[in-house]
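*Asks:* show me the folded form of this:
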Amino acid sequence: MTKAAIDVSILGKSKPYESLPDTFILFFCTFDYLEKTLPVYTFKTICSEDNRIELGDGITKIIINSKAAEHEKNEKLKIFLEYMNGKVSDDEFIQRLERRIKEVKASEELRREYMLVNTIERDARNDGWKAGIVQGLAEGEARGSYQKALETARNLFAMGLSTEKIAQATDLTIQEVEAIALS
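*Replies:* Below you'll find the model as predicted:
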């Protein structure tokens, strides 16, 4: 769910945007998404040019990383992280959580809602993977085309063609062709 979708669901009709409460987006991961071995990663919107400037948009993203449970100093959070990793616990919070999970699984309406959210999340993740694959293929194709153009330019240069003709034939710049001539 995007920040805009969250805002729309919270903001009442005719209420000013400024009345929105702060938004916390939590990601519970059973893998170390950022590979820095922190149990919790917290992000706020910071200016890239000056990290002392915060946007103040009220958005906080928190990634909970269960794989770093042994590094967590807060005992309650450590128990929760261990629970995420499959460790059974008699902790009161974990027991309440277990009961709530059973209720959700038993409720057809809540189960459908959970599955819908899960499907949306999976679709978003798949779209991201697909976009990454398409981008990777495009970049690979572009690099391959460029390498082929360089190879063709070397061959044309060896045949005695002028720099201008080689640039025209290969779509390389004059400077790129001249660099080949100098190498």
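*Asks:* alpha carbons only for contacts and neighbour counts from here, please
*Replies:* Noted.
*Asks:* in what helix or strand does the spatially most central residue of the chain lie?
*Replies:* In the chain, the residue lying closest to the centroid (C-alpha atoms, centre = their mean) is residue 128, at 8.0 Å. Here residue 128 is covered by helix 108-158, with elements defined by DSSP states H and E.
*Asks:* so what's the residue nearest to residue 83 when sequence neighbours are not counted up against?
*Replies:* Setting aside the residues directly before and after it, residue 83 is nearest to residue 89 in space (C-alpha to C-alpha, 6 or more residues apart in numbering), at 6.8 Å. Under the criterion of C-alpha atoms under 8 Å, 6 or more residues apart in numbering, the contact partners of residue 89 comprise 79, 83, 95.
*Asks:* distance of the residue nearest to the centre of the chain from residue 138?
*Replies:* Taking C-alpha to C-alpha, to the nearest Å as the measure, residue 128 and residue 138 are separated by 15 Å.
*Asks:* try residue 115
*Replies:* According to C-alpha to C-alpha, residue 115 and residue 138 sit 34 Å apart.
*Asks:* could you do residue 80 as well?
*Replies:* When residue 80 is compared with residue 138 (using C-alpha to C-alpha), they lie 42 Å apart.
*Asks:* neighbour count winner among the two?
*Replies:* Using other C-alpha atoms under 10 Å, the more surrounded residue of residue 80 and residue 138 is residue 80, with 19 against 12.
*Asks:* want to put them side by side, so please do this one too:
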Amino acid sequence: MKKGELYSRLRKTYIIFICTFDPFDKNFTKYTFSSRCHEDCGLSLDDDVYKIFLNTQGDRHQVSKSLANLMDYINNNEPNDDFTRSLQEEVELQRDDDGKRALYMTYNQTLMEMEEKGKIKGREEGRAEGRAELAKAIKKIMENMKLPADKAMEMMGIAKEEYPKYMTLL
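*Replies:* Predicted structure coming up:
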């Protein structure tokens, strides 16, 4: 396959992220990226894949009036042109559909449960990492001061009921 043949077969692709914050702290309303090689910035794929980040808080002077209206609509849910009015009508239509509302609520509940499980897992992993780091410090104290494990843990202010957890890590 010759250079460019693969890309001529692919369709132009846009991946759009709508953010209610500025993801890159440059105050742009729109950030557009295309495929570049990380190791050699002069090398690009020319694959017509674009990633666009829309910042609803960005400077409106950089974008078209219709995009500015859309960003304003996302921020305050007040339609201010034909497109945002039609979008508002569709949103209301979807909200009023009981079947879709139930599906959305179930989906939203699933997302919240997944998020909570992720938080719990993250806390557990963080605690395990913290205990491992503390165990390293206990070992250093034991080696440097020639102390038994319980004395080293006592010096570090670890509660006695926590000793068995750290003993398994030493």
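*Asks:* would you map the strands across structure 2?
*Replies:* Assigned strands in structure 2, in chain order: 13-19, 30-34, 49-55 (criterion: DSSP state E).
*Asks:* looking at the contacts of residue 89 of structure 1, which has the most residues close by?
*Replies:* Sorting these by how many neighbours each has (other C-alpha under 10 Å) puts residue 79 first, at 22 neighbours.
*Asks:* alignment lookup: that residue to structure 2.
*Replies:* The alignment partner of residue 79 of structure 1 in structure 2, by TM-score structural alignment, is residue 69.
*Asks:* before we move on, what about residue 105 of structure 1?
*Replies:* Aligned against structure 2 by TM-score structural alignment, residue 105 of structure 1 finds its counterpart in residue 95.
*Asks:* again with residue 148 of structure 1
*Replies:* Pairing criterion TM-score structural alignment: the partner of residue 148 of structure 1 within structure 2 is identified as residue 138.
*Asks:* same check on residue 62 of structure 1?
*Replies:* For residue 62 of structure 1, the equivalent position in structure 2 is taken to be residue 52, counting by TM-score structural alignment.
*Asks:* neighbours of that match, how many?
*Replies:* Taking other C-alpha under 10 Å as the definition, residue 52 of structure 2 ends up with a neighbour count of 16.
*Asks:* so who does it touch?
*Replies:* Applying C-alpha under 8 Å, 6+ apart, one finds that residue 52 of structure 2 lies in contact with 14-17, 30-33.
*Asks:* out of the residues you listed, which are buried?
*Replies:* A residue is treated as buried here by neighbour count (16 or more other C-alpha atoms under 10 Å); on that basis the buried members of the contacts of residue 52 of structure 2 are 30-31.
*Asks:* quick one: which of the contacts of residue 52 of structure 2 is nearest residue 56 of structure 2?
*Replies:* Comparing the contacts of residue 52 of structure 2 against residue 56 of structure 2 with C-alpha to C-alpha places residue 30 closest, at 8.8 Å.
*Asks:* number of nearby residues for residue 66 of structure 2?
*Replies:* By the measure other C-alpha under 10 Å, the count of residues near residue 66 of structure 2 is 14.
*Asks:* what sits against it?
*Replies:* Counted by C-alpha under 8 Å, 6+ apart, residue 66 of structure 2 has contacts residue 81.
*Asks:* ok, it to residue 86 of structure 2 distance?
*Replies:* According to C-alpha to C-alpha, residue 66 of structure 2 stands 13 Å off from residue 86 of structure 2.
*Asks:* which residues do these two both contact?
*Replies:* Common contacts of residue 66 of structure 2 and residue 86, defined by C-alpha under 8 Å, 6+ apart, are absent altogether.
*Asks:* what's around the match of residue 105 of structure 1, how many residues?
*Replies:* Using other C-alpha under 10 Å as the criterion, residue 95 of structure 2 is surrounded by 14 other residues.
*Asks:* with residue 166 of structure 1 instead?
*Replies:* A total of 24 residues lie near residue 166 of structure 1 under the criterion other C-alpha under 10 Å.
*Asks:* swap in the one 5 residues further on?
*Replies:* Taking other C-alpha under 10 Å as the neighbour definition, residue 171 of structure 1 ends up with a count of 15.
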